[in-house]
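*Asks:* Predicted model and sequence follow; I will ask about them next.
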Amino acid sequence: MSRPTMTGAASQGTTLRRRPGPPRTPVPDRRASSREASPRQRSRLAAQPLSTRLFGYALIAPIVVIMGLVIVYPLINAVVTSFQDQRVIGSSSDFVGFATYAKIIGDPEFWAALGRSTFWLFANMIVQTVFGFMTALLLQRSGRWSRTARTWIVLPWVIPTVAVAVIWQWMLNSNYGVIYKAFDSIGIDIGSPFGDSAIALVAIVLINSWHWFPLSAVIIYGALSTVPHEVIEAARMDGANAWRLFWAVTYPLLQPVLFSIALVGSLWSFNILDSIYLITEGGPAGSTTTVPVYIYDTAFSAFRSSQAAAASVLTVIVLGVAALLFVRFGRPKED
């Protein structure tokens, strides 16, 4: 049996030529373009006329001036005051160096307040994140109640702090409080939460979390809306249950959002003064005296403004170090 021979144009000695197509466009190297972007932008900025650059500087000048007056000047003033022996704010004082800082560092009440602030920070962060996550997951459900809840869920957030303090003092009052009467009707005596040094700080943590958790809920709900449905459906087809779906798919995609909430929310919660001072003024027996309350009492009750300024500067340093460590070790890893 003979071997098969080529047929068609190839058997006649002709060669097949590919029809010429459109010229290919070379694909740019993204890494090279990213490396060249910064020098190119600098050269483009330098090529702009002076009037254009001055106009841009003029547009951002107001916000820079406002930030300088609101943030930079008070911070510098606090540092300068902390090196003096000033008592009443605005009175004459002398330079004493680090003696004021030595008094604050040697004050056991400052360290006790710092410990309460640490508990306050972590408790608020955990409770608000859990409540916010649960609420966001419920808001994702389809139905009339979910659609209605998306509107009124922000109601606690928009209530002024003064009103929140008064409302909860009324509801937990041991004489006529609605919550106290409800527990008393089923045989549970909750006593006076704000008058018990063992649970006063926990009670204020729950009130503050009730006030601010809608912010976390709205942010997490928006982040959940960006999770691709194709990824969730693919995980369900692979047999993943609800718990596995959350930890393997939803949670990794929400890590950047949760990281931002934890960082900004913790710094925000640490510096809260109004909720605590309006409800207990730091009592009973100093059980709710956090660092902001300690600084306020030192400045306006004990009339030691220099020591209050030194405590403020130390607090800024502690928060700065804590934020850097959190960013260093808690930042989501990029794939």
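*Replies:* Alright, I've got the coordinates.
*Asks:* From here on, just use CA atoms for contacts and neighbour counts.
*Replies:* OK.
*Asks:* For stretch 196-204, buried residues please.
*Replies:* Residues of stretch 196-204 classed as buried by neighbour count (16 or more other C-alpha atoms under 10 Å): S197, A200, L201, V202, I204.
*Asks:* Of the residues you listed, which is the nearest to V166?
*Replies:* For the buried residues of stretch 196-204, the minimum distance to V166 (C-alpha to C-alpha) is 12.5 Å, reached by I204.
*Asks:* Quick check: closest non-adjacent residue to the closest one.
*Replies:* Take I204 and drop its neighbours on the chain: the residue closest to it by C-alpha to C-alpha, 6 or more residues apart in numbering is I276, 6.8 Å away.
*Asks:* another one to put next to it:
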Amino acid sequence: MNSITAAEVAGAAAPATTAGVPPPRRRMSSTRWAALAFLAPLAAYLAIFYAYPLYRNVELSLHDYTPRAFVQGNAEFLGLDNYADVVSSSMFGLALRNTALFVLISIVAQYAVGLALAVFFHRRFRLSAVLRAMFLVPWLLPLIVSASTWSWMLNSENGIVNSVLGAFGIGQINWLTSPDWALWSVIIANIWLGIPFNLVILYAGLQNISGDLYEAAALDGANAWQRFWRVTFPLLRPVSAITLLLGLIYTLKVVDVIWIMTTGGPGNASLTLAVWSYREAFGTGQPDFSPAAAVGNMLIVIALAAGFVYLYLQRRQERT
């Protein structure tokens, strides 16, 4: 029997190593560099298309930028004076009120109708896919086409809406030229445009709810309304929250629909903060970029506040 030396015993006890495998520290370093390489394009995109424009918008709002100042590069620093001028303006209260009405009514109506349609199409009947695709048409059309179509439909003289109302004995309504109806006109058009988005997101959320829950509720004697209120609505709450948040952010910045239909008028009857910002910058022929940037930054703050509220509610729900 051959004798085993101490060196052979030590070699047998040592862990086997694979040839060509780098040390753990070098492997961690290469993994980190690979992660940074994948992250770099996204970071560059965010810096170029988000961080820099936001910085420029803040800079615009803190200086007195006119077309001449843009050319000469000598805009006077005003600090928060532009924000003070915007808040003290006679149009600020009206624009804030119109924005609140426009946003709240739009997102509530879009969500309610979108949820009703999602539940309706969730039943999977014949032609369900065809009808669901038809409801997506408003979402696919360019906004300028949709807004122009609604302007024609709501025309006081020969619009199809007044023609239909006239058939039921209802007199002519000046949808786009009356201060009492202009804001409602753009709200109706915006609701129509936003329903498909809510339908798609909420319908996708319904697909993740197990059918066994509905069967168990039906065995317990729950009717259709109770199954919706006790099963569908609670389980759809996370999807509903993100749908409402995205709807809020989108509706806050709506300009094209209102501008094409009423340009914020008549007078300022349908003026919102977003339209006010656009009008100050591009709509008067005498650009005033700094107040426009100040109003735009206010909208950004409102959207950020809504995002933080959403995150707070999500974390609170996760803890409970």
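*Replies:* Cool, the structure landed. The structure displayed is predicted, hence computed values, not measured ones.
*Asks:* residue in the second structure matching the residue nearest to I204 of the first structure?
*Replies:* Aligned counterpart of I276 of the first structure in the second structure: I258 (TM-score structural alignment).
*Asks:* Report the secondary structure element holding that match.
*Replies:* Using DSSP states H and E, I258 of the second structure sits in helix 256-261.
*Asks:* just to revisit the earlier point, got the contact list for the residue nearest to I204 of the first structure?
*Replies:* I276 of the first structure makes contact with I204, G282, T288, V293, according to C-alpha atoms under 8 Å, 6 or more residues apart in numbering.
*Asks:* what do you get for A182 of the second structure?
*Replies:* Each residue near A182 of the second structure by C-alpha under 8 Å, 6+ apart is listed here: W175, L176, T262, G265, P266, A269, S270.
*Asks:* what do we get in the first structure for the second one?
*Replies:* What it means is L176 of the second structure. Matched to the first structure by TM-score structural alignment, L176 of the second structure sits across from F194.
*Asks:* any idea how far S301 of the first structure is from the residue nearest to that match when sequence neighbours are not counted?
*Replies:* Once flanking residues are discounted, F194 of the first structure sits nearest to A200: 4.7 Å by C-alpha to C-alpha, 6+ apart. Separation of A200 of the first structure from S301 of the first structure (C-alpha to C-alpha, to the nearest Å): 22 Å.
*Asks:* contacting residues around W175 of the second structure?
*Replies:* Per C-alpha under 8 Å, 6+ apart, neighbours of W175 of the second structure: L154, N155, S156, W181, A182, W184, S185.
*Asks:* Which stretches in the stretch 151-300 of the first structure count as helices?
*Replies:* Using DSSP state H, counting those that start in this stretch, the helices of the stretch 151-300 of the first structure run over 155-158, 161-171, 178-185, 200-224, 229-237, 242-245, 251-270, 274-279, 291-300.
*Asks:* now those helices in CSV, with distance to G320 of the first structure?
*Replies:* Output for the helices of the stretch 151-300 of the first structure, formatted as CSV (distance: least, C-alpha to C-alpha, whole Å):
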stretch, distance to G320 of the first structure
helix 155-158, 27
helix 161-171, 27
helix 178-185, 40
helix 200-224, 23
helix 229-237, 38
helix 242-245, 36
helix 251-270, 9
helix 274-279, 22
helix 291-300, 15
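*Asks:* S93 of the first structure is nearest to which of those?
*Replies:* Closest to S93 of the first structure of these, according to C-alpha to C-alpha: helix 291-300, at 14.8 Å.
*Asks:* hmm, who's touching that closest one?
*Replies:* 87-89, 110, 113-114, 116-117, 271-273, 276-277, 281-282, 304-309, 311-312, 315.
*Asks:* go on, stretch 152-168 of the second structure?
*Replies:* Contacts of stretch 152-168 of the second structure (C-alpha under 8 Å, 6+ apart): G171, Q172, I173, N174, W175, L176, S185.
*Asks:* The residues you listed, buried ones only, as a ChimeraX selection?
*Replies:* In ChimeraX, this line selects whichever of the contacts of stretch 152-168 of the second structure come out buried by 16+ other C-alpha under 10 Å:
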select :173,174,175,176,185
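*Asks:* Of the contacts of stretch 152-168 of the second structure, which is the nearest to V130 of the second structure?
*Replies:* Distances from V130 of the second structure to the contacts of stretch 152-168 of the second structure, taken as C-alpha to C-alpha, are shortest for S185 (28.9 Å).
*Asks:* Roughly how far does G265 of the second structure sit from S89 of the second structure?
*Replies:* In terms of C-alpha to C-alpha, G265 of the second structure sits 17 Å off from S89 of the second structure.
*Asks:* So for these two, which sits in the more crowded spot?
*Replies:* G265 (18 against 11; other C-alpha atoms under 10 Å).
*Asks:* For the closest residue to that one other than its chain neighbours, give me its contacts.
*Replies:* Closest residue to G265 of the second structure apart from its sequence neighbours, by C-alpha to C-alpha, 6+ apart: L271 at 6.5 Å. The contact partners of L271 of the second structure, by C-alpha under 8 Å, 6+ apart, come to L94, A95, N98, T99, T263, G264, G265.
*Asks:* So what does the second one match up with in the first structure?
*Replies:* In the first structure, the residue paired with A95 of the second structure according to TM-score structural alignment is A113.
*Asks:* How about the contacts made by that match?
*Replies:* T289, T290, V291, Y294.
*Asks:* try W181 of the second structure
*Replies:* If a contact means C-alpha under 8 Å, 6+ apart, then W181 of the second structure has N174, W175 as its contacts.
*Asks:* circling back to that earlier point, against T289 of the first structure, how distant is the residue nearest to I204 of the first structure?
*Replies:* Between I276 of the first structure and T289 of the first structure the distance is 8 Å, computed by C-alpha to C-alpha.
*Asks:* go on, I104 of the first structure?
*Replies:* Taking C-alpha to C-alpha as the measure, I104 of the first structure falls 15 Å from T289 of the first structure.
*Asks:* Stretch 203-210 of the second structure corresponds to what range in the first structure?
*Replies:* Under TM-score structural alignment, the counterpart of stretch 203-210 of the second structure in the first structure spans residues 221-228.
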